[in-house]
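A.B. asks: from the sequence below, what's the structure:
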Amino acid sequence: MNTFATPQLKLIAFDADDTLWVNEPNYVNVQQRLCELLMHHIDQETLSKRFYDTQIRNLQLFGYGAKGMTLSMIETAIELTNGAVTGTEIQQIIDIGKELLTFPIDVLDGVHDVLDVLAKRYDLMVLTKGDLFDQESKIARSGLGHFFKHVEIVSEKNETTYQRILQKYNIQPTEFLMIGNSLKSDVLPVVHIGARAAHVPYAVTWAHERVGEEQLVGKSFATFSSVRDVLGWLEVTAV
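C.D. replies: All right, here's what the predicted structure looks like:
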């Protein structure tokens, strides 16, 4: 039974990366290129593990996104080579990182049509975490910005963040719906504050965003294979 398409629903928020457009495969590609660049210094398994650990350690300093990843790549390269990485190799790492700030935005299938329908019926928001400049640039390059009444770019998506946003827009939890690909960031904290969430998984998920099955026990949220399915779930007729 659909309990979500009610007059109470006032604000629908969409995650951005890997919900509206392709993102994580670009980061996977960059990490692979880092491994190829440094393969004569260190084996891929060791580098991948150390790089992940460095990224997580640096999140509270650099936040999410391309700039933090680039700095973590440089730090990892210096540490694992005991300083033997060359200036030329560091420049190559910087150049690879810069590509993450300019890659073409590949909007996911169905997103444009879904936003076109929902924007006529609800206030829509982009609610994404990451670097302000980077995320604003991706929104602009996507060509989707005009569908959204609000844009919120945050450093983390947790219960405190969602509660702050609801207070800011004078929205009750039952009046809010979050749609995203990450159970950790887009679903669980939303459910925990009594709001509604829809999970639209993406093919590739960063390890940091994965959660164990035990964390989902007793949690109520919808899951769809495609963002297009959200329309039927909300009982909205496409026009």
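
A.B. asks: C-alpha only now, for contacts and for neighbours.
C.D. replies: Noted.

A.B. asks: and the strands in the chain?
C.D. replies: Counting by DSSP state E, the chain has strands at residues 11-14, 123-129, 150-154, 176-180, 196-199, 222-223.

A.B. asks: got the contact list for the first one?
C.D. replies: Outside strand 11-14, the residues that touch it by CA atoms under 8 Å, 6 or more residues apart in numbering are 20, 122-128, 171, 175-180.

A.B. asks: try 7 Å
C.D. replies: Defining contact as CA atoms under 7 Å, 6 or more residues apart in numbering, one finds that strand 11-14 is touched by 122, 123, 124, 125, 126, 127, 175, 176, 177, 178, 179, 180.

A.B. asks: which residues does the fourth one contact?
C.D. replies: The contact partners of residue 125, by CA under 7 Å, 6+ apart, come to 12, 13, 14, 148, 149, 150, 151.

A.B. asks: any idea how many residues pack against residue 12?
C.D. replies: Number of residues near residue 12 (other CA atoms under 10 Å) recorded here: 21.

A.B. asks: so how far is residue 151 from it?
C.D. replies: 12 Å (CA to CA, to the nearest Å).

A.B. asks: so where do the helices sit in this protein?
C.D. replies: Under the criterion DSSP state H, the chain carries helices at the ranges 24-38, 44-62, 66-80, 87-99, 111-118, 132-142, 159-168, 188-192, 229-233.

A.B. asks: once you drop chain neighbours, what's closest to residue 154?
C.D. replies: Closest residue to residue 154 apart from its sequence neighbours, by CA to CA, 6 or more residues apart in numbering: residue 129 at 4.6 Å.

A.B. asks: is it true that that neighbour touches residue 156?
C.D. replies: Yes: using CA atoms under 7 Å, residue 129 and residue 156 qualify as a contacting pair, with a distance of 5.7 Å.

A.B. asks: one more to put side by side:
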Amino acid sequence: MEISLEEIKVVGFDADDTLWVNETYFRDAEERFAELLEPYETKNKIDQELFRMEMKNLELYGYGIKGFMLSMIEAALELSNNEISQKTLSEIINLGKNMIAHPVEILDGVVEVLDGLEGKYRLIVLTKGDLLDQERKLGRSNLSEYFHHVEVLSDKKEKNYQDLLDHLEIDVKNFLMIGNSLKSDVLPLVNIGAKAVHVPFHTTWKHEEVEEPKEKEGYITVSKLTDILKYL
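C.D. replies: Below you'll find the predicted structure:
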């Protein structure tokens, strides 16, 4: 379904898996975590318990690597009946530290798109996760100069977006959001009257999976980020 973007004045970008790679590193850490816990449970059970722990802790820790680290430690203690060794716990902590220290890998087409939109629209970043980690990644990305504003949200629900747009004095009809998650970057914006572009990433966290509406309204899906330049 085609949508009109003639009224768009402000373009928002998700960060993780839209501007740079993120979920891939979580999956790699999950694989290594399962290897470390192999003496205690099957891989399938370990994966299930880690995800359950993440969901249990989400309201307490929020999104991001640090909360993921704590959930891995707690899951390891439960799965091992508190028999996990100090050495293994140290390895789990190092998994998280390595994720934090990992170089930022900019996705294909990001710089081309930002160059194409800069000066034509007000560009902002709307992401969720750990504030310090997201600020660090943005700094390492060398993309900061493109953006008028960067906001790290505690969550990406309709109220979070509406409150932020109101604070920034942006009318929803003038706003377009670009991101990889239907659940977090697309549907909440459409529901408050904004427009969105869905750019799927090859890996999606289970928590972000959602059934695509049978009828697309208010958003389009593109196969690669640079396709956005055909519309803006």
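
A.B. asks: before we move on, the earlier item: how about CSV for the strands of the first structure, with distance to residue 90 of the first structure added?
C.D. replies: Output for the strands of the first structure, formatted as CSV (distance: least, CA to CA, whole Å):
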stretch, distance to residue 90 of the first structure
strand 11-14, 36
strand 123-129, 27
strand 150-154, 29
strand 176-180, 35
strand 196-199, 38
strand 222-223, 42
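
A.B. asks: returning to what we had before: and of the contacts of residue 125 of the first structure, the nearest to residue 184 of the first structure?
C.D. replies: Proximity to residue 184 of the first structure was ranked across the contacts of residue 125 of the first structure by CA to CA; first place goes to residue 14, at 14.6 Å.

A.B. asks: neighbours of the closest one, how many?
C.D. replies: Other residues within reach of residue 14 of the first structure, judged by other CA under 10 Å, total 22.

A.B. asks: on that earlier part again, drop anything exposed from the contacts of strand 11-14 of the first structure.
C.D. replies: With burial judged by 16 or more other CA atoms under 10 Å, the buried subset of the contacts of strand 11-14 of the first structure is 123, 124, 125, 126, 127, 175, 176, 177, 178, 179, 180.

A.B. asks: quick one, what contacts the last one?
C.D. replies: Read it as residue 180 of the first structure. By CA under 7 Å, 6+ apart, the residues touching residue 180 of the first structure are 14, 15, 19, 186, 198, 199, 200.

A.B. asks: of those, keep whichever come out buried.
C.D. replies: 14, 15, 19, 186, 198, 199, 200.

A.B. asks: who's in contact with the fifth one?
C.D. replies: Counting by CA under 7 Å, 6+ apart, residue 198 of the first structure touches 178, 179, 180, 187, 221, 222, 223.

A.B. asks: looking at the residues you listed, spot the one nearest residue 41 of the first structure.
C.D. replies: Distance from residue 41 of the first structure was checked for each of these by CA to CA. The minimum falls on residue 180, at 38.4 Å.

A.B. asks: pull the number of nearby residues for the nearest residue to residue 123 of the first structure once chain neighbours are set aside.
C.D. replies: Using CA to CA, 6+ apart and skipping the chain neighbours, the partner closest in space to residue 123 of the first structure is residue 11 (5.1 Å). Residue crowding around residue 11 of the first structure was assessed by other CA under 10 Å; the count is 22.

A.B. asks: so what's the residue nearest to residue 204 of the first structure when sequence neighbours are not counted up against?
C.D. replies: Closest residue in space to residue 204 of the first structure, ignoring its immediate chain neighbours: residue 24 at 6.5 Å, by CA to CA, 6+ apart. Residue 24 of the first structure makes contacts with 18, 204, 205, as judged by CA under 7 Å, 6+ apart.

A.B. asks: same check on residue 16 of the second structure?
C.D. replies: Contact analysis of residue 16 of the second structure by CA under 7 Å, 6+ apart lists residue 22.

A.B. asks: next one: residue 78 of the first structure from residue 129 of the first structure, what distance?
C.D. replies: In this structure, residue 78 of the first structure lies at 28 Å from residue 129 of the first structure, with CA to CA as the measure.

A.B. asks: who's more crowded, those two?
C.D. replies: The residue with the greater number of neighbours, taking residue 78 of the first structure and residue 129 and applying other CA under 10 Å, is residue 129; the counts read 20 against 15.

A.B. asks: ok, and the closest non-adjacent residue to the residue lying farthest from the centre of the second structure?
C.D. replies: Taking CA atoms, centre = their mean as the measure, the residue most remote from the mean C-alpha position of the second structure is residue 83, 33.6 Å away. In space, residue 83 of the second structure comes closest to residue 77 once its chain neighbours are excluded; the distance is 6.9 Å by CA to CA, 6+ apart.

A.B. asks: could you do residue 20 of the second structure as well?
C.D. replies: Nearest one to residue 20 of the second structure, counting by CA to CA, 6+ apart, is residue 106 at 4.3 Å.

A.B. asks: for the one you found, give its distance to residue 52 of the second structure.
C.D. replies: Counting by CA to CA, the separation of residue 106 of the second structure from residue 52 of the second structure is 30 Å.

A.B. asks: now the equivalent of residue 154 of the first structure over in the second structure: how far from residue 70 of the second structure?
C.D. replies: Using TM-score structural alignment, the equivalent of residue 154 of the first structure in the second structure is residue 153. In this structure, residue 153 of the second structure and residue 70 of the second structure are 20 Å apart, going by CA to CA.
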